[in-house]
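Enquirer: 3D, please:
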Amino acid sequence: MSVSPSSGYGARPRFWFAAYQLLWHLLLPLAFVRLAWRARHSFAYLHHIPERLGFGYEQPISKDCIWIHAVSVGETRAAQPLIEAYLARGKSILLTHMTLNGRRTGKQLFANAIATGKVRQVYLPYDLCWSVEYFLKTFKPSFGLFMETEAWPTVVFRCKEIGLPLFLINARLSERSARRVNRFGNAGRALFQAFAGILAQTEFDAQRYRSLGVKNVLIAGNLKFDVPLDSKLVAQGKQWQQDLHADGRFMVCAASTRDGEEEIILKAWKDLLQDCIFQKPPLLCIVPRHPERFTEVTNQIRNAGLRFQARSELTEVSSDFAGVEVVLGDSMGEMPMYYGASDLVVMGGSLLPFGGQNLIEACAAGCPVLLGEHTYNFQQAALDAIAIGAAKRISGELLLGQTVALSESLKELLLHSAELAKMAAAAKAYAVEHQGATKNILAALDQQITG
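Expert: Alright, predicted model coming up:
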């Protein structure tokens, strides 16, 4: 089904939507100021500015392409198996993002398909009526797939009005987000009801969408279990791990950490090292979630008085780490290597109320995971990983100045290698057991679009 203009505007709640559009127009200058501010770190933030307004596209793409929207890095990686499946069918893909890092990740993952014109990358325009209209008329996709939590009102309502099937796939909805949607009353619920269908990750997610009045909800699983790890990077990590083990050292990876969590982790790490309970002190690798925070985290490590080495300063990861207590993972796209090198992962986003980051990739690399209490963005995945023995929760409060719970949890596992090995085996089993979302989503979409 191709996009064609329509005069119907019955999908959108009129008063609420008019207020939303007015707010967008008022805030539009600030959106460009924000891009300019981020350009301090990379001028690439100022590239493709016209795309954010729905025009200025450099290359055409074949009509009836499949439109997949992956807002940033995590969603782009999660979409990889589905995009590859559609490419294998001979389909063309329009891949949209909202962030620079998401676009960079897509360019890296689908370089060959981009070069041959099978994948076209652009930014999703800001959620203004006229910019969305330009975008849809330019590309005329056959149907659209939004990844995980994205639900831009102008896009969603306009697709419904013109008869363009738009699905929310790999969808997740936390209790907190569901409450937030309900605060908007019928207007908030109408947004999710306007999707042609929602393919949820878990029964928890499906129930929350149904509570919003969405009728067409299916459970398809989580695409992130189907994402292949880069075998070359994992092998590099394993070599790093072997070198550390030969020196009698373990490595802990604090992965995808968020603002405020590094301070907790570094204090716990200092307490752990000061206990002098290890023949050879373990090595901590901190990988911040957002690259723009690398300098800030570097300063935190220095202020903590810990000897550190930045990944960017190493020509090879198997370099000598004698005397080094912390490695800063200030590189992009190397998480499989960090996981491959690690004996234990502390999952960022879960120590403070950020909802947790993805633990699936760590488990696929055979890494046991320590979780804080805040995992509402990955509720089912966290519960399943704990149930199978691949992950454990840190017991106790994780407030600044009170990090005993984390240091004790680290000590308990690092001093019992047999327990670590048992958890590592469970982590791999967990990752394999939950694969299959790609096939489920393809089958459901085939049935709903053609059937």
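Enquirer: use CA for all of it now, contacts and neighbours both
Expert: Fine.
Enquirer: residue 360 and residue 254: what is the separation?
Expert: As judged by C-alpha to C-alpha, to the nearest Å, residue 360 and residue 254 stand 15 Å apart.
Enquirer: do residue 97 as well
Expert: According to C-alpha to C-alpha, residue 97 stands 27 Å off from residue 254.
Enquirer: of these two, give the one with the bigger neighbour count.
Expert: The neighbour comparison of residue 97 against residue 254 (other C-alpha atoms under 10 Å) goes to residue 254, with 27 against 23.
Enquirer: one more to line up against the first:
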Amino acid sequence: MAQKNAVQQTPFWYNFLLTCIKPLYRWKIKQRAENAAAFQQECIERFGPFQPPKNLETIWFHVVSVGETNAAQPLIEHYLKLGHPVLVTNTTKTGQARAKSLFLKAPYLDLFQAVYLPVDQKPLLKQFFDVYQPKLLALVETEIWPNLIAEAKQQQIPCILLNARLSEKSAKGYGKVARLTKPMLQQLTWMLAQDRATQQRYVDLGLDQNKSQVVGNIKFDITAPQHYVSQAEQFKQDWQLEHRQIITLASTHAPEEENLLKQLQPHLNANSNLLCIVVPRHPERFDEVYQVCQRLNLNTQRRSLKQTIQADTQVFLADSMGEMWLWYGLSQACFVGGSLNEPGGGHNILEPMVLDVPTVIGPRYFNFQSIVDEFVVEQGILIGDDAAQIVQQLLSCLENTAQKQRLVQQAQLVLQRNTGSLQKHIQLIDHYLQQTASS
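Expert: The predicted model follows:
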């Protein structure tokens, strides 16, 4: 597809800064790597010479972490089912693990590939584009990189921002580096925004309003994978959970687990039927959270050790990756984390709601402001100011059947009226695929 405007190069200071911090980035990768082989593999994907491509002329989705991967899941699956080769890049380890757990299996093995996004340096990105030769680049939700977008422009590859969201706080951050942000946004081919506030923030930062439209949030079109629903039902039988009252603390950050478990501790000790599943957001914190449970003298089993929930289990540490749907499937109430910690921001509340799980969050949910606000208006979600209030709200969902049913019904109203964004995304991608095919 022909690009009419010349490529606008990124500022010297930005590229110099990347060069300076690159050794620190490599050190950080080494610190979190499980072993030497994992470190070497990640370095190859981040810094080159890159893995050999399974396919050329792919649809390339860049999804930062777990949340963006889940949002893009129905889009990626749609094109894989049609036989399109798909390349997924991630920024985080958890995001890549989630992408591989979803798609690196039959019948998509030959069509799907997932690697880390390389560092945003011009030579590396040029090499990456030359190796993989994508025909379209779709950035999902939040993460935009100046040299990445400039290289797509240089190579005349459509670069579209899908399901875009931008908080007021993030917009202020981009606004502080306007000489970097404005040229970057001007080189986007198109943007589909979740809401008008996001669209306006991008326009204020330099995006051409004629290259954007508001189509709602693709996350409203998600459905629970049937195999996880079936597995949850099987676990209920195998682990004898029919009479347990199960609360899940999902996507938690420090110190959310400790604060919430301290409040839950007397209830767990007094009620043998009560069970808490804890799903930390980041795998490097799994052992840390286990130690929290030990300090609180809570009888804890771990998924990573293939332990099962026993009759006397108080806490089940779901220290695995890519199984969130499974834990929601076991839940009768849940807390979605990243909303009680500092600075917070929140995580996806729609997954538990799709499974009719009453949902509680903390007060800091600015990453999902417009979504949460809609559920607040319809009284389909509970928001607690602190750990004590959140635990009381969770317990109330277990004990008050009428309240639970009301929350679920109101949440379903919001979910149902917001579906349809997925098809609009597909239409846009198809439009640019047709243009690239005819050029």
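Enquirer: residue 161 of structure 1 matches what in structure 2?
Expert: Using TM-score structural alignment, the equivalent of residue 161 of structure 1 in structure 2 is residue 154.
Enquirer: pretty sure its match sits against residue 8.
Expert: No: Residue 154 of structure 2 lies out of contact with residue 8 (C-alpha atoms under 8 Å); the separation is 9.2 Å.
Enquirer: count the residues that sit near residue 235 of structure 1.
Expert: Per other C-alpha under 10 Å, the neighbour tally for residue 235 of structure 1 reads 15.
Enquirer: which residues touch it?
Expert: 337, 340 (C-alpha atoms under 8 Å, 6 or more residues apart in numbering).
Enquirer: now do the SS call for residue 64 of structure 2.
Expert: coil (DSSP: H, G, I helix; E, B strand; the rest coil).
Enquirer: residue in structure 1 matching it?
Expert: Mapped onto structure 1 by TM-score structural alignment, residue 64 of structure 2 lines up with residue 71.
Enquirer: now that match: how far from residue 123 of structure 1?
Expert: As for residue 71 of structure 1, its distance to residue 123 of structure 1 is 9 Å (criterion: C-alpha to C-alpha).
Enquirer: now the farthest one out in structure 2, which residue is it?
Expert: Distance from the centre of structure 2 peaks at residue 270, with 35.8 Å (C-alpha atoms, centre = their mean).
Enquirer: could you point out the longest helix in structure 2?
Expert: helix 12-32 (DSSP state H).
Enquirer: count of neighbours near the spatially closest residue to residue 410 of structure 2 that is not a sequence neighbour?
Expert: In this structure, residue 410 of structure 2 finds its nearest non-sequential neighbour in residue 380, 4.7 Å apart by C-alpha to C-alpha, 6 or more residues apart in numbering. By the criterion of other C-alpha under 10 Å, residue 380 of structure 2 has 24 neighbours.
Enquirer: ok but residue 380 of structure 2 is inside a helix, no?
Expert: No: with three-state DSSP as the criterion, residue 380 of structure 2 is coil rather than part of a helix.
Enquirer: and it, what's its match in structure 1?
Expert: So residue 380 of structure 2 corresponds to residue 390, using TM-score structural alignment.
Enquirer: how much space between its match and residue 417 of structure 1?
Expert: On the measure of C-alpha to C-alpha, residue 390 of structure 1 and residue 417 of structure 1 end up 14 Å apart.
Enquirer: returning to that earlier point: contact partners of the longest helix of structure 2?
Expert: 39, 42-43, 120-121, 180, 284.
Enquirer: mind listing the strands for structure 2?
Expert: 59-62, 86-90, 112-116, 136-140, 159-164, 190-193, 212-214, 245-252, 274-280, 300-302, 315-317, 333-336, 359-361, 382-383 (DSSP state E).
Enquirer: contacts only, for the equivalent of residue 288 of structure 1 over in structure 2.
Expert: Aligned counterpart of residue 288 of structure 1 in structure 2: residue 280 (TM-score structural alignment). If you count contacts by C-alpha under 8 Å, 6+ apart, residue 280 of structure 2 has them with 250-253, 286, 289, 318-319.
Enquirer: can I get those in CSV with neighbour count and distance to residue 12 of structure 2?
Expert: Shown next, in CSV, are the contacts of residue 280 of structure 2 (neighbours: other C-alpha atoms under 10 Å; distance: C-alpha to C-alpha, whole Å):
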residue, neighbour count, distance to residue 12 of structure 2
250, 25, 42
251, 22, 38
252, 24, 38
253, 21, 36
286, 19, 40
289, 23, 43
318, 22, 45
319, 23, 43
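Enquirer: and those residues, which is closest to residue 240 of structure 2?
Expert: Nearest to residue 240 of structure 2 among the contacts of residue 280 of structure 2 is residue 318, at 17.6 Å by C-alpha to C-alpha.
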